[in-house]
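In: Predicted model and sequence follow; I will ask about them next.
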Amino acid sequence: MRKSINGLAAIVEGSFKLDPFNGSLFVFCNRSRDRLKILEWDGDGFWLYFKRLEKGHFKWPGEGEAMTMDLSGEELAILLCGSKVELKLRRNEVNGRRAV
């Protein structure tokens, strides 16, 4: 996760053989899957978004070697919010509530 805009754009062009200027979002994740960066070209410059999870990790598809996938907006949202769903499912349920 040391690369910034120029390094990530070079990966998109060199490794993935894609155009970083086409308006797509390019999402990168670290090995422990608790940090990600999103590279976006908005027409006159790049945006670089960064997110670090304090608990849990992202449910990243195809762990291991570099790969590309086409995701819909909904699929990207699920990927980004997957840890929130996982943490909600881990909560202890409240049992035996009584009104006094």
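Out: That came through fine.
In: Going by C-alpha atoms from here, please, whenever you check contacts or count neighbours.
Out: Noted.
In: quick one, helices of the chain?
Out: 5-14, 73-90 (DSSP state H).
In: just those: most buried one?
Out: Comparing the helices of the chain by mean neighbour count (mean count of other CA atoms under 10 Å), helix 5-14 comes out on top with a mean of 15.
In: by contact count, what packs against that helix?
Out: strand 35-41, strand 46-52 (3 or more CA pairs under 8 Å, 6 or more residues apart in numbering; DSSP states H and E).
In: The same query, at a cut-off of 10 Å, please.
Out: strand 25-29, strand 35-41, strand 46-52 (3 or more CA pairs under 10 Å, 6 or more residues apart in numbering; DSSP states H and E).
In: next up, a second structure to put side by side with the first:
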Amino acid sequence: MLGDISHVDHIYIRTGYTDMRKQLSGLLDIIQYNFKLDPYGNAVFLFCGRKADRIKAVHYEGDGF
């Protein structure tokens, strides 16, 4: 569950389908190689599955994701 994200600089939403079986390492690969962005920056990355009934969020908080 996400905490307070009011301090983040950017929120990125990946459009389309993301395989929700992907774990953190797979999502970090998408951020680095598809978005060409730093996953350790002050941003939140949102991923949606095929049904669009749930999302996964990736946010680095300084001591972990």
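Out: Alright, I've got the coordinates. Just so you know, these numbers come straight off a predicted model, no measurement behind them.
In: Select, out of the helices of the first structure, the one closest to Leu48 of the first structure.
Out: helix 5-14 (6.6 Å; CA to CA).
In: Put together CSV for the helices of the first structure, with distance to Tyr49 of the first structure on each row.
Out: Converted to CSV, the helices of the first structure look like this (distance: least, CA to CA, whole Å):
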stretch, distance to Tyr49 of the first structure
helix 5-14, 10
helix 73-90, 12
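In: Distance-wise, check Leu89 of the first structure relative to Glu74 of the first structure.
Out: 20 Å (CA to CA, to the nearest Å).
In: Ala9 of the first structure too?
Out: 24 Å.
In: try Phe28 of the first structure
Out: Taking CA to CA, one finds Phe28 of the first structure at 18 Å from Glu74 of the first structure.
In: what's the helix or strand harbouring Tyr12 of the second structure aligned against in the first structure?
Out: Under the criterion DSSP states H and E, the helix or strand holding Tyr12 of the second structure is strand 10-13. Alignment note (TM-score structural alignment): strand 10-13 of the second structure is unmatched in the first structure.
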